[in-house]
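Novice: what follows is a predicted protein model with its sequence.
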Amino acid sequence: MTAIEANFDGLVGPTHNYGGLSEGNLASARSEGLTSSPREAVLEGIAKMKSLSDIGLLQGVMPPHERPFLPLLKTLGFSGSDSEIIQQVSREAPHLLRRASSASAMWAANAAMVSPSADSADGRVHFTPANLLTTGHRAIEAPQTRRALARIFADREHFCVHEPLPYQSDFADEGAANHVRLCERHGAPGVELLVWGRDAATSYEGRFPARQTRQSCEAIARRHDLDPERTILLQQSRTAIEAGAFHNDVVCVGTGTCLFYHEQAFEDRSGMIAAVRRAAEGLFEPDFVEVPASEVSLADAITSYLFNSQLLQIPGEDRLVLLAPEETRENPATRAYCERLVSGNGPIGAVRFASVRQSMRNGGGPACLRLRVVLTETERASLSANTIMTPALFEALNTWGATHYREALAPADLADPQLLVESRQALDALTVLLDLGPDFYPFQRD
């Protein structure tokens, strides 16, 4: 069956700021306290989406979440008018205000795990919204993420949007940032790689948390009704986690038949290769592109986000294109590696660069911003809402972002009650643009 891999990018929210909330995310920690530019951030993201749409890829939009999120603050005992709550929290618990104001839902790679209809037994596309319970500012995202997915992929004949896994540490789930699908053609059955960092049945101690559990991967494979012979559970290397690879997509990316990864990405590298070959037997011959640590250290891979790139099959191109952040070009080691990579005759034939600097300073590259969803022509035709990028939608979103977003946002600005008013005005306008309905956000339902 003919199918295409769509990218649904997260729109950066109006409260985009550098709160330094993500333990293990080195870029986020380095940027803590700096002044951000929400307007620059959202326009960068929209421009990236437009550029991919322009070269013939199916590009979708995921809406930002309501921030600052007053329901969280009210649950924690703060009361009064909205303005009074913001001011009280900023005085008494500024760390909670940072948590309630994070625009981290922009990183749609953490929105959900997605399995296409070609892999599921019931022939539907399956979504499991990530519970993201390892970090407090992201653990509040799943209900709104599920609402967005259910609104965009509303046709139950073709789509199944599950509830998040239980909010228990045994089932910690970080979404598609720990998932890779390989296939001969997007509409054909493929091999799904679900990557975990810790086994909840054993103790784990480390410099940084291992966010994904083996048990969450097992549960997702069951609820998506995947073929066990075509589903592989792999352990991310402890070395990579300790170096700051908080998700597997910081050290690995794949599409089609190609798996592009760092030598130290997996705990059992040779076992990974053997398992992929077994699972792919009779379907396709996998291409392994391994980056040696002698050429690109883990430190360079993580600071440059070489692997947190999009690996794209562009119409008319014989070989894959790697869409990397500008930081990959600016790092001498990764720039030199990319030049060697494309000079050969391997599956990756070109490297292009995208400017997403506002996202990068918070620890998210091009791959963090997108959720991949394989869709057949019938499934694409059944999408709800106005979320597929077109020239008209690009112009509307560009005007929307330039109109509603602040040029600069310092940490102290989170205490300004007017930011809540501005954010809600932006989201009200967005629900009209994207045809999400008048009751999409909690504040619209109050």
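Specialist: Structure received. Residues are numbered from 1 along each chain as shown.
Novice: use CA for all of it now, contacts and neighbours both
Specialist: Fine.
Novice: Provide a list of residues in contact with A112.
Specialist: If you count contacts by C-alpha atoms under 8 Å, 6 or more residues apart in numbering, A112 has them with F127, T128, P129, A130, E174, G175, A176, L371.
Novice: okay, these in JSON lines with secondary structure next?
Specialist: Below are the contacts of A112 laid out as JSON lines (DSSP: H, G, I helix; E, B strand; the rest coil):
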{"residue": "F127", "secondary structure": "strand"}
{"residue": "T128", "secondary structure": "strand"}
{"residue": "P129", "secondary structure": "strand"}
{"residue": "A130", "secondary structure": "coil"}
{"residue": "E174", "secondary structure": "coil"}
{"residue": "G175", "secondary structure": "helix"}
{"residue": "A176", "secondary structure": "helix"}
{"residue": "L371", "secondary structure": "strand"}
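Novice: among these, which one lies nearest to M62?
Specialist: Nearest to M62 among those: L371, at 8.7 Å, using C-alpha to C-alpha.
Novice: my guess is Q212 contacts E174. True?
Specialist: Yes. Counting by C-alpha atoms under 8 Å, Q212 does reach E174; the two are 6.0 Å apart.
Novice: more neighbours, those two?
Specialist: More crowded of Q212 and E174, by other C-alpha atoms under 10 Å: Q212, with 32 against 28.
Novice: for comparison:
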Amino acid sequence: QEAGFNHVLLKKIFHDEEKFVVHEPLPGCVQFSDEGAANHNLICKAYDQPGIDLFIYNKNHYGKNKISKFPLRQSLQASQSISNLHKLNAAATIFAEQTLEVIEQGVFHNDVIFVGNKDHLLYHEKSFIEQGKVFNKIKENYGDKLHCIEIAEKDLSVTKAVSSYFFNSQLISTTDSQMAIIAPVECQEDKTTADLLNTIISSNDNLINEVHFVSCRQSMKNGGGPACLRLRVILTDNEQKSINKNFILSDELYLRLTSWVKKHYRDELSLQDLLDPLLCEEIYIALDELTTLLSLGSIYPFQA
């Protein structure tokens, strides 16, 4: 249900069919269990140049799977299907498998233990099965210099990486020759992670020269750090101009959205409230106003 709704919404955002294709969701079955961008990285010199597509999975529906106390949420078949749908170059597409050890410690997505931007990769030494072979293949296929920053277990345990969401940071380009890390404030408060970040931004071996700490504790308590708070879509200037303008945040739109939140968003919600049929009507009114505010038209079933 969520995938179907997101498909409708994304088609509204990327509505120019000459520039964008929004594919239908994969079938909703165990063979195609897919957690999306959290398990994919594009390795490239520049955003408008070809690169290496790295897909990470943790189960193979047609192979022998490991037994984990946590659900294995990304199938090889889903990643392969996405690659095929996007007609990616097979020679520049790599599928890497997560280790059971990190899954058992709470690495439910690859972006909990790996972050990348362009040709800069920051990751834990226990990220993948046969990790050395994976990176040798990446380097061989990439054919240019890669900035690989591998963090050893002795310097940062998987357990602390998960609790601090060190790797669930955003790594972004601020200029063509500089990058910044947007990290959760937990990484600033912990000496181990703070020291690691200082080492990275002080190094002359990479382009990362800034770190910004943000407080996103509400999201962290629900399993999401800075990287989980965005859907990263790489666009050229021309493509960006083709996005539905109603979804581009401006000062005016920010004020209108803030007003909508203050009007409709409850400060608290009790079990008793959930028994009230008027709550459903209240939600419908709020969503109807939101779709009008964003000029979305009718996208919810109750609006049909």
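Specialist: Alright, I've got the coordinates. This one's a predicted model, so the numbers in the text were calculated from it and none came from an experiment.
Novice: quick one: the residue most central in space within structure 2 from S79 of structure 2, how far?
Specialist: Structure 2 has A38 as the residue nearest its centroid, 4.0 Å off, counting by C-alpha atoms, centre = their mean. To S79 of structure 2, A38 of structure 2 is 12 Å away according to C-alpha to C-alpha, to the nearest Å.
Novice: identify the contacts common to these two.
Specialist: Common neighbours of A38 of structure 2 and S79 are not found (criterion: C-alpha under 8 Å, 6+ apart).
Novice: where do the helices sit along structure 2?
Specialist: Under the criterion DSSP state H, structure 2 contains helices at 2-13, 76-85, 100-104, 131-142, 158-164, 186-189, 191-202, 217-221, 237-241, 251-264, 271-274, 277-293.
Novice: between those helices, which gets nearest to K45 of structure 2?
Specialist: helix 131-142 (9.4 Å).
Novice: ok, average deviation of that closest one from structure 1?
Specialist: Following the fit onto structure 1, the mean deviation recorded for helix 131-142 of structure 2 is 1.2 Å by mean C-alpha distance after the TM-score superposition for structure 1.
Novice: other SSEs contacting that helix?
Specialist: Packing partners of helix 131-142 of structure 2 (3 or more C-alpha pairs under 8 Å, 6 or more residues apart in numbering; DSSP states H and E): strand 52-57.
Novice: other SSEs contacting the strand it packs on?
Specialist: strand 40-43, helix 76-85, strand 93-97, helix 131-142.
Novice: just give the closest residue to A180 of structure 2, not the sequence neighbours.
Specialist: E210 (4.6 Å; C-alpha to C-alpha, 6 or more residues apart in numbering).
Novice: the one you found maps to what in structure 1?
Specialist: Alignment note (TM-score structural alignment): E210 of structure 2 maps to A350 of structure 1.
Novice: list the contacts for its match?
Specialist: Contacts of A350 of structure 1 (C-alpha under 8 Å, 6+ apart): R319, L320, V321, L322, V342.
Novice: among the residues you listed, which recur in structure 2?
Specialist: By both residues aligned by TM-score structural alignment, their matches' C-alpha atoms under 8 Å, the contacts of A350 of structure 1 still in contact after alignment to structure 2 are L320, V321, L322, V342.
Novice: tally up the residues packed near the second one, please.
Specialist: For V321 of structure 1, the tally of surrounding residues (other C-alpha under 10 Å) stands at 20.
Novice: for the last one, same thing?
Specialist: The local packing count at V342 of structure 1 equals 18, with neighbours defined by other C-alpha under 10 Å.
Novice: the one 3 residues further on too?
Specialist: Burial of N345 of structure 1, expressed as a neighbour count using other C-alpha under 10 Å, amounts to 9.
Novice: isn't the residue nearest to the centre of structure 2 right up against N110?
Specialist: Yes. Counting by C-alpha under 8 Å, A38 of structure 2 touches N110, with 6.1 Å between them.
Novice: from Q188 of structure 2, how far off is E239 of structure 2?
Specialist: The value you get for E239 of structure 2 to Q188 of structure 2, if C-alpha to C-alpha is used, is 36 Å.
Novice: what about the two, which has more around it?
Specialist: Higher neighbour count among E239 of structure 2 and Q188: Q188, with 20 against 13, using other C-alpha under 10 Å.
Novice: just give me the match in structure 1 for the more buried one.
Specialist: In structure 1, Q188 of structure 2 lands on R329 (TM-score structural alignment).
Novice: tell me the counterpart of S169 of structure 2 in structure 1.
Specialist: Looks like S169 of structure 2 aligns to S309 there (TM-score structural alignment).
Novice: is it true that its match touches P366?
Specialist: Yes. In terms of C-alpha under 8 Å, S309 of structure 1 counts as a neighbour of P366; the distance is 5.3 Å.
Novice: which residues are in contact with each of those two?
Specialist: What both S309 of structure 1 and P366 touch, as defined by C-alpha under 8 Å, 6+ apart, is the set L323, A324, P325.
Novice: quick one, what contacts the last one?
Specialist: Residues in contact with P325 of structure 1, defined by C-alpha under 8 Å, 6+ apart, are S304, Y305, L306, S309, F353, A354, S355, V356, R357, G365, P366.
Novice: repeat that for the first one.
Specialist: Neighbouring residues of L323 of structure 1 by C-alpha under 8 Å, 6+ apart: S309, Q310, L311, L312, V351, R352, F353, A354, P366.
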